[in-house]
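In: structure of the sequence below:
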Amino acid sequence: MTENPSRTLVLDCDPGHDDALALLLAAGHPGVEIAAITTVGGNQTLDKVTHNARAVATVAGLDGVVLAAGCDRPLVRAKVLTDPRTHGESGLDGPALPEPTVALDPRHGVDVLIEAVMSRPPHTVTLVPTGPLTNIATAVRREPAIADRVAEVVLMGGGFAKGNVTAAAEFNIYTDPEAAHVVFTAPWRVTMVGIDLTHQALATPDVVDRFRALGTTAGRFVVDMLGFFGPAYRAKQGFAAPPVHDVCAVARVLDPAVMTVRPAHVAVELRGKHTTGMTVTDFAGRDGQALDHLVATELDIARFWDLVLDAVGRLA
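Out: The predicted structure is shown next:
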């Protein structure tokens, strides 16, 4: 597989099994600089997902990475109660988590995110949020100059045809729709990798076997994660194999050809009785709306899993 030129990422996450695999993909892919990892309350409470991020970074050998905890609740709404049925009481049930060796930066995650962008040349840092968008929205409101400096925001969230928490809304957007509104209306380009795309990225039994065949600590860690995540996702969502949502956003940055995207305008519904958190996606530019963002529609499944397996296989 052709390797891409150097990329600098800020990973904003709430691990979570799929966030964990996304971190491993970024850590193992050649030519990637992880400028910072920031955490946000989402799949579990902020303290739990932060511990999980530190543990996964330890598995990945990212001992020097800057890792900081960010916002623990939405901008204006009450916290959405965590549901342990998908990710477990810890947020990352299944594997034995190592004692983290990756230090927790004492600064707030939003400050770390802003510093990571502002301290580097313009258009060299890509923000990859895979949880609720509270940190990203807070950062661009606190320091609007980052909107002109980031290369792009590539987020996992939303959907152009369906939801997974409600009939209309996906979890990350539903959890903090006001933050999502800020992100989609800021003057930067967003690529939305929503559930229409991520439901194509299924960790089927043959994929699990490929991770097992790596024979590495990281490979076994992924197998143990999927050993919990698969049955949990099947019980709650009815999927025969679990979709690894967040991995798709990182994959889009590392190998854009791994998925098809279309220009679109995306608006976040804030008040609908049945549609709050919906990402209303217009591919046609109705009423003169600018097609100012990109929306992922189709995944090259074989290319995707080759990318992920290659990266995890590189981790010592």
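In: alpha carbons only for contacts and neighbour counts from here, please
Out: Fine.
In: which strands and helices sit next to the longest helix seen in the chain?
Out: The single longest helix within the chain, with elements called by DSSP state H, is helix 217-237. Where contact means 3 or more Cα pairs under 8 Å, 6 or more residues apart in numbering; DSSP states H and E, helix 217-237 is packed against helix 17-28, helix 84-87, helix 205-213, helix 301-314.
In: hmm, 10 Å instead?
Out: helix 17-28, helix 46-59, helix 84-87, helix 205-213, helix 301-314 (3 or more Cα pairs under 10 Å, 6 or more residues apart in numbering; DSSP states H and E).
In: mind listing what's buried along the strand or helix carrying Phe184?
Out: Under the criterion of DSSP states H and E, Phe184 resides in helix 177-185. Going by neighbour count (16 or more other Cα atoms under 10 Å), the buried part of helix 177-185 is Pro177, Glu178, Ala179, Ala180, His181, Val182, Val183, Phe184.
In: would you do the same for the sequence below? I want to compare the two.
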Amino acid sequence: MKKIILDCDPGHDDAIAILLAAGSPDVELLGITTVAGNHTIDNVTRNALSVCAAYGIEVPVARGAAWPLVGPQVLAKEVHGETGLDGPPLPEAAFDLDERHAVDFIIDTVMAHEPGTVTLVPVGPFTNIALALRKEPRIAERVESVVVMGGSFTRGNVTPTSEFNVYADPEAAEVVFRAPWNVTMVGLDLTHQALATRELQDRVRAVGGPISEFVLGVWEWVATRFESLQQIEAPVVHDACCVAAVIDPTVFTVEKADVRVELTGTWTRGMTVANFESAPGKNHFGSATEQGDYRTDVAMTLDWPRFADLITDALQHLTRVRKGQS
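Out: Okay, here's the model as predicted:
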């Protein structure tokens, strides 16, 4: 069973990622850490606690970074509404926050487990992960891998070149990509294949119960909100892709790349520049003699039917558990 720490900024797609992680028998969710991104740290932390309270998810939740490492704060209120998780109603939190800061929770948890057994899954800005690495560099050699939702090699969604999670704290993203551990970049090129189509929505509707209603309400909000922001054929289920990859690494294909984050470009700050190992006539960063650092797995093509199965199976499992069934 894979052990994960889900670092998130709920956020509609983060909520689906929480449910997938909690509902998969193949994943042990060690804890949830929060970071400002989709909304303020107060709101995203409350949202994480509320999702857990609503659906009986009993794991530690630790509040994390309220600001990026260097630059001004960037939030996505225009996407996620005034609460950060507008749409379907949620109850108040039913338990208290972990007393530790998210950075300390991450360090303590990684160091307490056997090396190579904990996977970090940051699906918001990477601030907590970068701070944890700076405070305790030994975690780099102890985690199994880091599966991030962020970046892109073809497009942006907050600027023409930059994806939101990286743009919100590009210095933190550069720390994470350059650290000596295994990173999988699940960017927009992959997540825009992970659509909550009518077929998937019908399958979730067939599960029935409050969890099904919540997920459908999330997707209805996203579809309505994005109709006025950009053209999409169905809600995009970004963050759950990372959890799905931990459950089943075959859910998407990857290619090795040397990924760098642009920190100084006037128009390209936060851009993830991917130099693929397989590219004909590939160019190295830096001098002509510098060897490429091709160690980031960049997600390329999604097995959508398998992804849909993982979502549906997890919701069915959570629903059975909530009803007191095995």
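In: would you check the span in the second structure matched by the helix holding Phe184 of the first structure?
Out: Using TM-score structural alignment, the residues of the second structure aligned to helix 177-185 of the first structure are 170-178.
In: and Val261 of the second structure, what's its match in the first structure?
Out: So, by TM-score structural alignment, Val261 of the second structure is matched to Val268.
In: list the contacts for that match?
Out: 158, 169, 173-174, 177-185, 275-281 (Cα atoms under 10 Å, 6 or more residues apart in numbering).
In: give me that answer again for 7 Å
Out: Pro177, Ala180, His181, Gly277, Met278, Thr279, Val280 (Cα atoms under 7 Å, 6 or more residues apart in numbering).
In: TSV for the residues you listed, including distance to Arg314 of the first structure?
Out: Formatted as TSV, the contacts of Val268 of the first structure follow (distance: Cα to Cα, whole Å):
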residue	distance to Arg314 of the first structure
Pro177	37
Ala180	34
His181	38
Gly277	38
Met278	38
Thr279	36
Val280	39
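In: closest one of these to Ile195 of the first structure?
Out: Thr279 (11.1 Å; Cα to Cα).
In: just checking, what residue in the second structure corresponds to the closest one?
Out: By TM-score structural alignment, Thr279 of the first structure lines up with Thr272.
In: count of residues packed around its match?
Out: 31 (other Cα atoms under 10 Å).
In: go on, Ile18 of the second structure?
Out: Number of residues near Ile18 of the second structure (other Cα under 10 Å) recorded here: 23.
In: aligned to it, what sits in the first structure?
Out: Match for Ile18 of the second structure (TM-score structural alignment): Leu23.
In: let me see the ranges of the strands in the stretch 1-150 of the second structure.
Out: 2-8, 27-34, 61-63, 118-122, 145-149 (DSSP state E, counting those that start in this stretch).
In: okay if I get these as TSV plus mean neighbour count and distance to Leu216 of the second structure?
Out: Formatted as TSV, these follow (neighbours: other Cα atoms under 10 Å; distance: least, Cα to Cα, whole Å):
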stretch	mean neighbour count	distance to Leu216 of the second structure
strand 2-8	25	20
strand 27-34	24	23
strand 61-63	26	24
strand 118-122	25	24
strand 145-149	26	22
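In: what about stretch 191-209 of the second structure, start to end distance?
Out: End-to-end distance for stretch 191-209 of the second structure: 27 Å, by Cα to Cα, to the nearest Å.
In: any idea how far the closest residue to the match of Thr279 of the first structure other than its chain neighbours is from Ile57 of the second structure?
Out: Spatial nearest neighbour of Thr272 of the second structure, chain neighbours left out: Val261 (4.7 Å); criterion: Cα to Cα, 6 or more residues apart in numbering. Per Cα to Cα, Val261 of the second structure is found 35 Å from Ile57 of the second structure.
In: just to revisit the earlier point, hmm, Val259 and the match of Thr279 of the first structure touching each other?
Out: Yes: counting by Cα atoms under 7 Å, Thr272 of the second structure does reach Val259; the two are 6.4 Å apart.
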